[in-house]
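got a structure for you, letters missing:
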């Protein structure tokens, strides 16, 4: 005997079970206010019991909104991108927006441009109200960056200029805080483990490091280039330990600082007695390094929430001027830094 086809659950069914009007169910389904909390909860329980699912397509036709935003990230392997995406998802959920995440590996003017072009074509067709683009490479800040026409957008970047509103941590401020702290401890100069050259964030931190040393009339050593990973920090730490005379190191992120700490330990260079180390990011594990890492905290949660706010304001047709919104960084003092002690000549 063929099974009877189950009809879809309607708002009327929910209203009857909850003992409310269809208008009240509509208000709850569309997350509109003016519904008492007890009534809202009763409607939600009825929806859950009946398995009611709002008709998103019909709602979009009525309102012109899908309650959905796209997040395009140039890779999710970096700590900053991961934490920013997490913050965006949290704030979007709080505002009852769904998130579609697209991770691509190539910037618009790099080999593999098809990744970016495919993502932009897809977003031009998808049911999304706006786009948040998370950049990592400085090459992305070129004329090749073209977003779908007419779609609200926000850029989360590290210093590039766009026609769209953008959000970024104050990278230069954070690097200055790190260098100033080390100089205040009496260190004659500060060595730098830099991030990859193609990164906007790495370039901004390196510029501020160099500028601060020049302003203080200190020697500016050649930076040691890493790639954000602990392995590259370890290699840089071995190189710096072998040079001698290195008493203070500013690593462009905490993961490279972790690798450097291991290298110094293996080479018998005590931290902070012989060399002080400062990182950047304040990853969750930084307080558990040995010694606990002095670092610069980025407020990814504020950056993500700000990006969503700027995008939703555009979606809801409020005026949002272009330009960068800088999120202040915060200096976190722990045990990996100490006063300069001149070591006796060997």
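Sure, I can see it. The model shown is predicted, which means the values in this text are computed figures rather than measured ones. Numbers count the residues shown, from 1 in each chain.

Every contact and neighbour count from this point should use C-alpha atoms.
Fine.

What ranges does the stretch 201-346 of the chain have for its helices?
For the stretch 201-346 of the chain, the helices defined by DSSP state H, counting those that start in this stretch occupy 230-243, 254-266, 300-315.

in the shortest one, what counts as buried?
So the one you mean is helix 254-266. The neighbour-count check on helix 254-266 (16 or more other Cα atoms under 10 Å) flags 254, 255, 256, 257, 258, 259, 260, 261, 262, 263, 264 as buried.

and if you look at stretch 128-144?
Of the residues in stretch 128-144, those scored as buried under the neighbour-count criterion (16+ other Cα under 10 Å) are 128-141.

any chance of the residues you listed in JSON lines, plus secondary structure and distance to residue 209?
Supplementary listing: the buried residues of stretch 128-144 in JSON lines, determined by DSSP: H, G, I helix; E, B strand; the rest coil; distance: Cα to Cα, whole Å:
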{"residue": "128", "secondary structure": "coil", "distance to residue 209": "40"}
{"residue": "129", "secondary structure": "coil", "distance to residue 209": "40"}
{"residue": "130", "secondary structure": "strand", "distance to residue 209": "36"}
{"residue": "131", "secondary structure": "strand", "distance to residue 209": "33"}
{"residue": "132", "secondary structure": "strand", "distance to residue 209": "30"}
{"residue": "133", "secondary structure": "strand", "distance to residue 209": "27"}
{"residue": "134", "secondary structure": "strand", "distance to residue 209": "24"}
{"residue": "135", "secondary structure": "coil", "distance to residue 209": "22"}
{"residue": "136", "secondary structure": "coil", "distance to residue 209": "20"}
{"residue": "137", "secondary structure": "strand", "distance to residue 209": "19"}
{"residue": "138", "secondary structure": "helix", "distance to residue 209": "18"}
{"residue": "139", "secondary structure": "helix", "distance to residue 209": "22"}
{"residue": "140", "secondary structure": "helix", "distance to residue 209": "23"}
{"residue": "141", "secondary structure": "coil", "distance to residue 209": "22"}
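
Presented hereafter is structure B, for comparison with structure A:
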């Protein structure tokens, strides 16, 4: 910095102001400093500046899986929103959602120097075996039933599910079967609970729940089971990937979609409109989830503490060709 100041004919303080983007430096002086920086190949030491300010402009992200569409798209949205605010993202995948793994992940992120941590949990923080997060770290949680203990951002799982079930019942189906996600997933459980509640509110029989693991292959296996089930004329799949496997199984068993069986998914992945037939599904706004997570994290960093509790991002039902009235060939 002293070399730059000498070459530009200014004080070191002026160089500091220019390198940090502060106002109050006239254009001619700013150009002289920037030219000197370029000539000397000078770059401000971001690590030193971070230590001085106590701000690293980095957000840590802990996630337990990168195998699911929801987690990957949420991570992408967080990275995009953080970059828009001038922050980098440090990702730390964790093998298992155990207390030791979580504690180790937070310790590692503290070593890497982050300002806040966003945790993509997809687990039940309020279960009997409770995962606790370090109280001294600025934390935002995604996709969990953390209640009022943490700041949580989540998709409106229940609202999206109710819309899907109501759509199928309004078409005239007697009931709706459910291809659910894994039992240890918070999102899967919330969707399954909402499915049961929607059928109960409508006074309909609740069929047995069939589970998959979010993958298309598990949807295919479950689809073979559903194809044999008596009276299965409408299925709500907990995600689009399992719905894809379900469509294949129904086709192989000679059942037409939507003429014989209506199918709805959840997520609205980019490929959903290219399924055969194009999939009716519940759209999740991952970009808004990511934006709200980063906004809440930065408010904590700036000591503008957001309220604890859950912020729900609305969903919307996207109608395509995989649902129809029972016995009709024309899709709704």
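Arrived safely, thanks for sending. Everything quoted here is computed from the prediction, not taken from an experiment.

Just the TM-score for the two chains, thanks.
For these two chains in superposition, a TM-score of 0.89 is obtained (TM-score structural alignment, normalised by the length of structure 2); 329 aligned residues with a Cα RMSD of 2.9 Å.

Identify whichever of the helices of the stretch 201-346 of structure 1 lies nearest to residue 224 of structure 1.
helix 230-243 (6.1 Å; Cα to Cα).

which residues touch that closest one?
Residues outside helix 230-243 of structure 1 that contact it (Cα atoms under 8 Å, 6 or more residues apart in numbering): 193, 224-226, 246, 251, 255-264, 267, 269.

ok, the aligned partner of residue 213 of structure 2 in structure 1 - contacts?
In the superposition onto structure 1, residue 213 of structure 2 corresponds to residue 227 when matched by TM-score structural alignment. For residue 227 of structure 1, the contacting residues are 194, 195, 196, by Cα under 8 Å, 6+ apart.

now do residue 270 of structure 1
With Cα under 8 Å, 6+ apart as the criterion, the residues that contact residue 270 of structure 1 are residue 264.

What is the aligned counterpart of it in structure 2?
Correspondence of residue 270 of structure 1 to structure 2, assessed by TM-score structural alignment: residue 256.

State the distance from the equivalent of residue 88 of structure 1 over in structure 2 to residue 296 of structure 2.
In structure 2, the position corresponding to residue 88 of structure 1 is occupied by residue 78, as judged by TM-score structural alignment. Applying Cα to Cα, to the nearest Å, the value for residue 78 of structure 2 to residue 296 of structure 2 is 11 Å.

Excluding covalently adjacent residues, which one is nearest to the residue most central in space within structure 2?
The centroid of structure 2 falls nearest to residue 74 when counting by Cα atoms, centre = their mean (2.9 Å). Nearest residue to residue 74 of structure 2 in three dimensions, chain neighbours excluded: residue 286, at 5.5 Å (Cα to Cα, 6 or more residues apart in numbering).

quick one: the strands in structure 2?
Per DSSP state E, structure 2 carries strands over the ranges 58-63, 88-93, 116-120, 139-142, 151-155, 177-180, 210-211, 234-237, 262-267, 280-283, 309-313, 316-318.

Distance to residue 6 of structure 2 for these - can I get that in CSV?
Putting the strands of structure 2 into CSV (distance: least, Cα to Cα, whole Å) gives the following:
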stretch, distance to residue 6 of structure 2
strand 58-63, 33
strand 88-93, 33
strand 116-120, 38
strand 139-142, 44
strand 151-155, 49
strand 177-180, 68
strand 210-211, 70
strand 234-237, 68
strand 262-267, 58
strand 280-283, 58
strand 309-313, 53
strand 316-318, 61
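
Which of the ones you listed sits closest to residue 291 of structure 2?
Proximity of the strands of structure 2 to residue 291 of structure 2 was assessed by Cα to Cα; the nearest stretch is strand 151-155, lying at 9.9 Å.
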